[in-house]
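Predicted coordinates and the sequence they were generated for:
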Amino acid sequence: MMDIDREQIASNFILKNTSFSGKTAIILGSGLGEYAEVLTSRKHLNYSEIPYYPISNVEGHTGELVIGKVFGKEIIIANGRVHCYEGYDRKRVTFAVRVLKKCGVQNLIITNSSGSLNIENKPGTLMIIKGHMDCTFQNHYQNLKLIKGNNFHSKKLIKLSEKVAIENEIKVTFGNYCWVLGPSYETPEEINYFKSYNGSAVGMSTLPEIEEGKEQGLDVLSLALLTNYAAGINKSILSHGEVIEVASKSKIVLIKILSGIIKGIEE
C-alpha cells in the first residue's frame, strides 16, 4: 500500500485556500495568540478544516492558521500547537513544521511560554533561546546534553532579534531551553538538576519543532516568554492560569519584537 503524503495534502489545501506566498512563519505558544490580530488582510483556517492537521485541546491554543501581512510582508501564523502530553507522538507534534516548509516557508519563528529557572529573570521577561536540552528522560540511560550552535538556532535571526529589542527598549535575556513532557509541572529537585546543566527555562514544547526545523533546512529563531518561576525558584504555586495571564499582559512586548523581526527579515 502506497504511503500518503499527508503534509503535501495539507499544504496543498492551505495554498489553494489562501494563496500564501510568503517566506516567514510564526508558531504561537500558550496565551500568545493575540499577536495574530496584528496581521492585516487576514485569512483564517481552523486546524479542523485542514486535512490530517493535529488539533490541540489545551487552553490558550486557538487552533488555527492565520495568513496576513505585517509591514507589507505576507506571513503565516500557526496559532496554537499540539504537545506530546496530549497523546501525540513526536512526528505528529512536528507536523506543522513540515507543512509550513512545503508551503514555501524559509524563516521559522517559534514562541512559547516557559518557566524561569533563574530568580533574576522575572515573569514577563523575554528569552532568546540559544541552546536546548531534551529533559524528557525517554532514554533512561541518556545524560542531559546541551545543544547549541547555528545549525539549530539562526545566528542572523538572533542578531536581528537583539537589534529589534534594543531599538524598542525591550529587555531580553539569552538562555537554554529545557524540554519536558508534562503535563504536570516539574519538582524543585528536577529544576535544580536542569540548572546544574545550565538550563535557563523549562517548558513542554518547542524542542521537537527546533530540531525538525533544522531537519527541514529552515532558519529558526526561538523565543520564550518567561511567564512564571519554575518549581522551587520562589514560593509561588504554579498554575496554567498564571501562564495565560502573564502571557496576555506581555502582548505589547511580543507585538513589538515579532513585528520588528518580520520587518527586518530579508526575503
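That came through, no problem. Nothing here was measured: the structure is a model prediction, and the numbers come from that model.

When you work out contacts or count neighbours from here on, use the C-alpha atoms and nothing else.
Fine.

Now do the strands in the stretch 51-200 of the chain.
64-70, 73-79, 107-116, 125-134, 147-148, 172-179 (DSSP state E, counting those that start in this stretch).

Just send those back as JSON lines, with distance to residue 31 and mean neighbour count too.
Formatted as JSON lines, those follow (distance: least, C-alpha to C-alpha, whole Å; neighbours: other C-alpha atoms under 10 Å):
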{"stretch": "strand 64-70", "distance to residue 31": "14", "mean neighbour count": "21"}
{"stretch": "strand 73-79", "distance to residue 31": "10", "mean neighbour count": "23"}
{"stretch": "strand 107-116", "distance to residue 31": "8", "mean neighbour count": "26"}
{"stretch": "strand 125-134", "distance to residue 31": "14", "mean neighbour count": "22"}
{"stretch": "strand 147-148", "distance to residue 31": "27", "mean neighbour count": "14"}
{"stretch": "strand 172-179", "distance to residue 31": "18", "mean neighbour count": "22"}
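
Below is an additional structure, to be compared with the one above:
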Amino acid sequence: MNNLLKNIKQTKDFIEEKINIEPKIGLILGSGLGTLANEIENPVKIKYEDIPNFPISTVEGHEGQLVIGKLEGKLVIAMQGRFHYYEGYSMNEITFPVRIMKALGVETIIVTNACGGMNKELYPGALMIINDHINFMGDNPLIGKNFEELGPRFPDMSHAYDKDLINITKKVGEDLNIELKSGIYAAISGPYYFSRAELKMLRAIGGDTIGMSTV
C-alpha cells in the first residue's frame, strides 16, 4: 500500500508514452460486452501483461487489454476484460486500473457486467441500470492507509451512481425503443453461485441482481 502512489505514477507514465490523447470516459466492459472496444476509432491497444503493476485477466472471454481512442466522438479508455476478487487478487489490485484511469484524466466511468437476475421482472438478456448496490464481498479496497490526493477517508456511497447519467441512459433507451430496468446490484465474492437460502436473503433485503464484480 505504501508503494501505491509510486506504482500509479509508473503505470500512468508508461501508458502516456503510448498515447497522444487524454481520455475523459472510462469503460469497464464485462463478460460478453468486450466487443464494444472494437468500435473505438484509431485505437491504441496495450496488453495487461505489458503494463507495469497491472494484474492479468484470467477469465475466459476477457481479452485482457486496454483500448484507448475515440468512440462516438468521445475520448475513451476501455478495459477489455476486468479482474475479480475470486481470481485471487486483492481489492487494491482489482481497483488499481480505476485509479490509473483517474490519473490519466478520466472524469466519468461506466461499468458493465453480466450478472444473475433475482427480481422476477428480469429475464435472460434484460438490461438493468444499477442505481444502488449491496456489498457482500467482505472486503474493501479503501482499508488501510489513506492518501488524500486519491480521495477522502470516508467517501459517501449514498450517491455512488450519477442521476444525470442514469436519466440520459433512460432517455436513450426510450429513443431506441429498448426496454431498460433499474435496480439494486448485490455483489458477492464468488466464485460459487449462492445457495437458494442465500438468494432468498439477498432478495429479501432488496437485491434485484447478483454478481461478482463492479462494486
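Perfect, thanks for sending it. Worth saying up front: this structure is predicted, and the values here are computed from it rather than measured.

before we move on, back to that, kindly reformat the strands of the stretch 51-200 of structure 1 as a markdown table containing distance to residue 39 of structure 1.
Formatted as a markdown table, those follow (distance: least, C-alpha to C-alpha, whole Å):
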| stretch | distance to residue 39 of structure 1 |
| --- | --- |
| strand 64-70 | 5 |
| strand 73-79 | 8 |
| strand 107-116 | 15 |
| strand 125-134 | 21 |
| strand 147-148 | 32 |
| strand 172-179 | 24 |
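
Of those, which is nearest residue 45 of structure 1?
strand 64-70 (5.1 Å; C-alpha to C-alpha).

returning to what we had before: and of the strands of the stretch 51-200 of structure 1, who's closest to residue 18 of structure 1?
Closest to residue 18 of structure 1 of the strands of the stretch 51-200 of structure 1 is strand 64-70 (C-alpha to C-alpha; 7.3 Å).

Show me where the stretch 101-250 of structure 1 has its helices.
155-167, 188-196, 207-215, 240-249 (DSSP state H, counting those that start in this stretch).

Tell me which of the ones you listed sits most buried.
Highest mean neighbour count among these (mean count of other C-alpha atoms under 10 Å): helix 207-215, with a mean of 21.

and that one with strand 172-179, angle?
The directions of helix 207-215 of structure 1 and strand 172-179 differ by 100 degrees, with axes from the mean of the first three to the mean of the last three C-alpha atoms, to 10 degrees as the criterion.

so what secondary structure elements neighbour helix 207-215 of structure 1?
Judged by 3 or more C-alpha pairs under 8 Å, 6 or more residues apart in numbering; DSSP states H and E, the packing partners of helix 207-215 of structure 1 are helix 90-93, helix 95-102, strand 107-116, strand 125-134, strand 219-229.

want to throw the ones you listed into a markdown table with distance to residue 71 of structure 1?
Formatted as a markdown table, these follow (distance: least, C-alpha to C-alpha, whole Å):
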| stretch | distance to residue 71 of structure 1 |
| --- | --- |
| helix 90-93 | 30 |
| helix 95-102 | 21 |
| strand 107-116 | 16 |
| strand 125-134 | 23 |
| strand 219-229 | 19 |
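
which stretch among the ones you listed comes nearest residue 166 of structure 1?
Nearest of those (C-alpha to C-alpha): strand 125-134, 12.6 Å.

Just the residues contacting the closest one, thanks.
144-149, 153, 158, 171-180, 199, 207, 221-227 (C-alpha atoms under 8 Å, 6 or more residues apart in numbering).

can you check stretch 58-75 of structure 2 too?
For stretch 58-75 of structure 2, the surrounding residues in contact (C-alpha under 8 Å, 6+ apart) are 19, 21-25, 30-32, 34, 37, 39-48, 56-57, 76-83, 87.

6 Å - rerun?
Here stretch 58-75 of structure 2 makes contact (C-alpha atoms under 6 Å, 6 or more residues apart in numbering) with 23-24, 40-48, 57, 76-81.
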